[in-house]
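Participant: could you look at this predicted model? Sequence included:
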Amino acid sequence: MEGIMKCVVKTAAGVGNVELVQRPIPQVGPNDILIKVHAVAVCGTDVHIMNWNEFASSRMIPPMIIGHEFSGEVVEKGELVSQIQIGDAVSAETHIVCHTCDVCHNGQEHVCPHTRTIGLSRDGALAEYACIPAENAVVFKKFANWEVLSLMEPFVAAVHAATQFPVAGKSVVVIGCGPIGAMGASVAKKCGAAKVIAIEPVSDRGKKALEMGADVLINPIEEEVSKAVPMANDGNLIDVVLDFSGNVGAIQSSLTYIKPEGKIAVLGLSDRQLSFELSEFVYRGLTLKGIAGRRMYQDWETAKGLLASGLDLSNIITHKLPMTEFKEGLRLMKTGECCKCVLIP
């Protein structure tokens, strides 16, 4: 397809330098598809890129189109693409993996050491059109709307965390109820968790977790979690802890209320060191599991099933803006004034 499109680009290294520009519509390679983008959700990664922190500066070489949580319609495909059709509605797995290393060969592509990321190490989707490898597109035959479909990438990460360990009939604590944590609470409840206890100090986020399915909300600033959590669980310790906060202190505190043989899944990120008494961890038979992205593509299929069963993500979207107001979308995400802000090209 020929023509010019509008897109949001990190134009140069350094703080800021994120601008709305015009570029040629990207050309598809033999294994690529071209997508008419309908919605892009703002992510914390986009804020990191704007702020040019160590995470972003070590991974991105500007100029680069940002944005990776998106939905759209396939309008062109490469000559070797057969599994995707023109007109398909898609979201996308943002990790582009090598398929040749021993990790990929063992079915663990989500932790491939050679991963490239859409919107970070190659052009993203905060644009009128986006070009991606066809294998990264996930087709959705049924979906609520384009805005909800743009949430799939973070939603499927929440699915990975919440289904890493069996939760049916179990007590579950969710630490950190930003957008992914709130979705994680919803997944845990939909998967049959007996009780979901949300730990969140920000009032609006805590309310969102309750809207999404959490049974109990604990504010860790106002209550002592080591006592409040068992009290909220009828005096019992907790089976599964899901961390979406990256708060090292909160993760360490979970050891005070988790059962022997309890499971802890951590999706949140931190540059602080986590410390605990190893003998206690060993003798109690605890499990700590890092959650990296989305299992490719099992978690996507699970996510489709959860949506088909009635799980509703519409409450996660609190703001919708035109792409031209991307700076406001980034500001809302940076300040935490939104749950999810979706930009419309």
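Facilitator: Perfect, I can see it now.
Participant: for the rest of this, base every contact and every neighbour count on C-alpha atoms.
Facilitator: OK.
Participant: do I have it right that H160 meets D299?
Facilitator: Yes - H160 lies in contact with D299 (Cα atoms under 8 Å); the separation is 5.9 Å.
Participant: look at those two and report which has more neighbours.
Facilitator: Per other Cα atoms under 10 Å, whichever of H160 and D299 has more neighbours is H160, with 25 against 21.
Participant: and the gap between that one and G181?
Facilitator: Separation of H160 from G181 (Cα to Cα, to the nearest Å) stands at 12 Å.
Participant: what of A188?
Facilitator: Noted for A188: a distance of 10 Å to G181, by Cα to Cα.
Participant: pick out whichever of these two has more residues nearby.
Facilitator: G181 (33 against 29).
Participant: can you tell me the helix or strand for the more buried one?
Facilitator: Using DSSP states H and E, G181 sits within helix 179-190.
Participant: again with M333
Facilitator: Here M333 is assigned to helix 326-335, by DSSP H and E.
Participant: now V75
Facilitator: Taking DSSP H and E as the criterion, V75 maps to strand 69-77.
Participant: following element in sequence after that strand, please.
Facilitator: From strand 69-77 onward toward the C-terminus, using DSSP H and E, the following helix or strand is strand 89-92.
Participant: what ranges does the stretch 201-345 of the chain have for its helices?
Facilitator: Using DSSP state H, counting those that start in this stretch, the helices of the stretch 201-345 of the chain run over 203-211, 225-232, 248-254, 278-283, 298-308, 326-335.
Participant: deepest of these, which one?
Facilitator: Highest mean neighbour count of the helices of the stretch 201-345 of the chain: helix 203-211, a mean of 20 (counted as mean count of other Cα atoms under 10 Å).
Participant: I'd like to know which elements that helix is packed against.
Facilitator: If contacts are counted by 3 or more Cα pairs under 8 Å, 6 or more residues apart in numbering; DSSP states H and E, helix 203-211 sits against helix 179-190, strand 195-199, strand 216-218.
Participant: what's the burial count for H105?
Facilitator: Counted with other Cα under 10 Å, the neighbours of H105 add up to 12.
Participant: report the separation between it and Q298.
Facilitator: Here H105 is placed at a distance of 15 Å from Q298 (Cα to Cα).
Participant: second structure for comparison follows:
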Amino acid sequence: MQSNSETERANPMDTDRIFQLIDNILPFEACLYYEVLPLSINGSRLLLGMVDLEDTAALDYVRRLLGYMKCSLVPKQIDATTHRSVLTSYLNHTHSSAEQKASVSPPKPEAKHPSPPMAGGSSTHRGQSAVVLNRLGQLVNKPSPPPKPPTLPQPPKLPPPHPDAEVPVLEISAAHLDSPLEVLASLPPKQLLQELLGRVLTGGIGRLYFERQAEYGRILWSQDGVVQSVLDRLDLSLFQSVINELKRLTHLPLLPVEKPRQIEIERRYQGADLLLRLRVMPSDHGEDATLQVLRGAALKFYQQQQLVTLSRDALRLAQQLQRKVDELHKQAGNHPKLLEDQPLEALPALDQLLKQVDRQLDVLRHLETKD
């Protein structure tokens, strides 16, 4: 009988298929929290990779989700190393395909179904929002800015890091959390968004889905893996105005999108860090949108992967710089009289830049050793 690792080598995982299933069937946060992976789907049967086949909470959560989708479950054991490797590859894949060099964090394709609460949540609150999206799209990457001239201004001194002061606080004023849906439908767009945010921020990772029909709009939100409520048959002007309020919150242009756009902003809410991920997509009748709130262990894992990616990028660029300086050194050594006739204008700025980088590395080393 083959061992689990031998079986996996004989039948290598189709990571592209797994990534699609994470996007459309079982979201990243649930995969991370419950240590599961959607390996393949055949008709209405999902092959589910599990680190622990005896994890009844994971089985219950996924069965509840798949029951909502009219899908059955076939568990298969995988090892923890494979599980984490695939999730890391998923994040690297989404970063490389949808990197956005802006003032916000790089976007990542969003899972489109229920997601479990993470840090600090009890097992009775595992599971989150359930929204099914059938549209996939790529982000529009902005072109890189033109290179700066070689003579750089002297870099300023780095201020000490104060992460808490840099992250804006998300202010929510929800006065109708216990009111019937009819009350919400009568609210103006800005207040309606406040009420919706108040609901998805009650715990764990929440999600809102905005679906536009030909004659009306619909807004869904969910918690603990099941849809909690649906605002149906909303006037289209109110529906679009709420989406526009979300665009304002995340600093997206108010013009209708022509291609799927995704943006993320960091906020603090009730003393906890969270990430708001808005995805807006063109549809047959206008715009659809999803809003996901990422926090706890899922947010921590995502941020760790960002640091890993940034550190690798920094190392790659540093190696490129070293090769260029080596070329410069050899060229100057072969033709020393050229420097006597015309000194290198970029050398002082380069020296200052390297000193600033060294100061930044000192800060990073200090943060690594800090308790």
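Facilitator: Received it, and whenever you're ready, just let me know what you need. Every value quoted in this text rests on a predicted model; they were computed, and no experiment measured them.
Participant: put one on top of the other, what's the TM-score?
Facilitator: After superposition, the two chains reach a TM-score of 0.28 (TM-score structural alignment, normalised by the length of structure 1), with 165 aligned residues with a Cα RMSD of 6.7 Å.
Participant: for I49 of structure 1, find the nearest of the helices of the stretch 201-345 of structure 1.
Facilitator: Across the helices of the stretch 201-345 of structure 1, I49 of structure 1 has its closest neighbour in helix 326-335 (10.2 Å, Cα to Cα).
Participant: what helices or strands is the strand holding V75 of structure 1 leaning on?
Facilitator: Counting contacts by 3+ Cα pairs under 8 Å, 6+ apart, strand 69-77 of structure 1 is packed against strand 32-41, strand 89-92, helix 146-149, helix 152-162.
Participant: what packs against the longest one?
Facilitator: For helix 152-162 of structure 1, the contact count by 3+ Cα pairs under 8 Å, 6+ apart identifies strand 69-77, strand 89-92, helix 179-190, strand 258-266, helix 298-308 as packing neighbours.
Participant: what angle do helix 179-190 and the helix or strand following it make with each other?
Facilitator: Counting by DSSP H and E, the element after helix 152-162 of structure 1 in chain order, helix or strand, is strand 171-175. Put simply, strand 171-175 of structure 1 runs at 170 degrees to helix 179-190, going by axes from the mean of the first three to the mean of the last three Cα atoms, to 10 degrees.
Participant: tell me the angle strand 171-175 of structure 1 makes with helix 203-211.
Facilitator: Counting by the same axes, to 10 degrees, strand 171-175 of structure 1 lies at 150 degrees to helix 203-211.
Participant: from memory S229 of structure 2 sits against S222, does it?
Facilitator: Yes - counting by Cα under 8 Å, S222 is a contact partner of S229 of structure 2 at 6.9 Å.
Participant: between the two, who's got more neighbours?
Facilitator: Applying other Cα under 10 Å to S229 of structure 2 and S222 shows that S222 carries more neighbours, namely 25 against 12.
Participant: does that one sit in a helix, a strand or a coil?
Facilitator: At S222 of structure 2 the chain is in strand, as set by DSSP: H, G, I helix; E, B strand; the rest coil.
Participant: show me where the stretch 251-371 of structure 2 has its helices.
Facilitator: If DSSP H, counting those that start in this stretch is used as the criterion, the helices of the stretch 251-371 of structure 2 fall at 296-334, 336-341, 346-369.
Participant: possible to save those as JSON lines with mean neighbour count?
Facilitator: Putting the helices of the stretch 251-371 of structure 2 into JSON lines (neighbours: other Cα atoms under 10 Å) gives the following:
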{"stretch": "helix 296-334", "mean neighbour count": "14"}
{"stretch": "helix 336-341", "mean neighbour count": "11"}
{"stretch": "helix 346-369", "mean neighbour count": "13"}
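Participant: got TSV for those, with distance to G67 of structure 2 too?
Facilitator: Output for those, formatted as TSV (distance: least, Cα to Cα, whole Å):
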stretch	distance to G67 of structure 2
helix 296-334	24
helix 336-341	74
helix 346-369	45
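Participant: minimum distance to H95 of structure 2: which of the ones you listed has it?
Facilitator: Closest approach to H95 of structure 2 among these (Cα to Cα): helix 296-334, 8.6 Å.
Participant: do you know how far L361 of structure 2 is from L307 of structure 2?
Facilitator: Computed as Cα to Cα, the L361 of structure 2 to L307 of structure 2 distance reads 14 Å.
Participant: next one: M50 of structure 2
Facilitator: 27 Å.
Participant: with V242 of structure 2 instead?
Facilitator: Distance, V242 of structure 2 to L307 of structure 2, by Cα to Cα: 34 Å.
Participant: what does V325 of structure 2 give?
Facilitator: The gap separating V325 of structure 2 from L307 of structure 2 is 26 Å, by Cα to Cα.
Participant: out of the helices and strands packed on strand 69-77 of structure 1, which comes closest to M333 of structure 1?
Facilitator: So among these, strand 32-41 is nearest, using Cα to Cα, at 10.2 Å.
Participant: how about the next helix or strand after that closest one: buried residues?
Facilitator: Later in the chain than strand 32-41 of structure 1, the nearest helix or strand by DSSP H and E is helix 44-51. Neighbour counts over helix 44-51 of structure 1 (16 or more other Cα atoms under 10 Å) mark 45-51 as buried.
Participant: got CSV for these, with distance to K6 of structure 1 too?
Facilitator: What follows is the buried residues of helix 44-51 of structure 1, written out as CSV (distance: Cα to Cα, whole Å):
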residue, distance to K6 of structure 1
T45, 21
D46, 17
V47, 20
H48, 22
I49, 19
M50, 18
N51, 22
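Participant: relative to V172 of structure 1, which of those is nearest.
Facilitator: Distances from V172 of structure 1 to the buried residues of helix 44-51 of structure 1, taken by Cα to Cα, are shortest for T45, at 27.1 Å.
Participant: residues in contact with the closest one?
Facilitator: A56 (Cα atoms under 8 Å, 6 or more residues apart in numbering).
Participant: that one and I4 of structure 1, how far apart?
Facilitator: Here T45 of structure 1 is placed at a distance of 26 Å from I4 of structure 1 (Cα to Cα).
Participant: next one: G181 of structure 1
Facilitator: Separation of G181 of structure 1 from I4 of structure 1 (Cα to Cα): 38 Å.
Participant: ok, back up a step: now the strand holding V75 of structure 1 and helix 152-162, what's the angle there?
Facilitator: Counting by the same axes, to 10 degrees, strand 69-77 of structure 1 lies at 120 degrees to helix 152-162.
Participant: just to revisit the earlier point, what's the helix holding G181 of structure 1 packed up against?
Facilitator: Under the contact criterion of 3+ Cα pairs under 8 Å, 6+ apart, helix 179-190 of structure 1 touches helix 152-162, strand 171-175, strand 195-199, helix 203-211.
Participant: cheers, nothing more for now.
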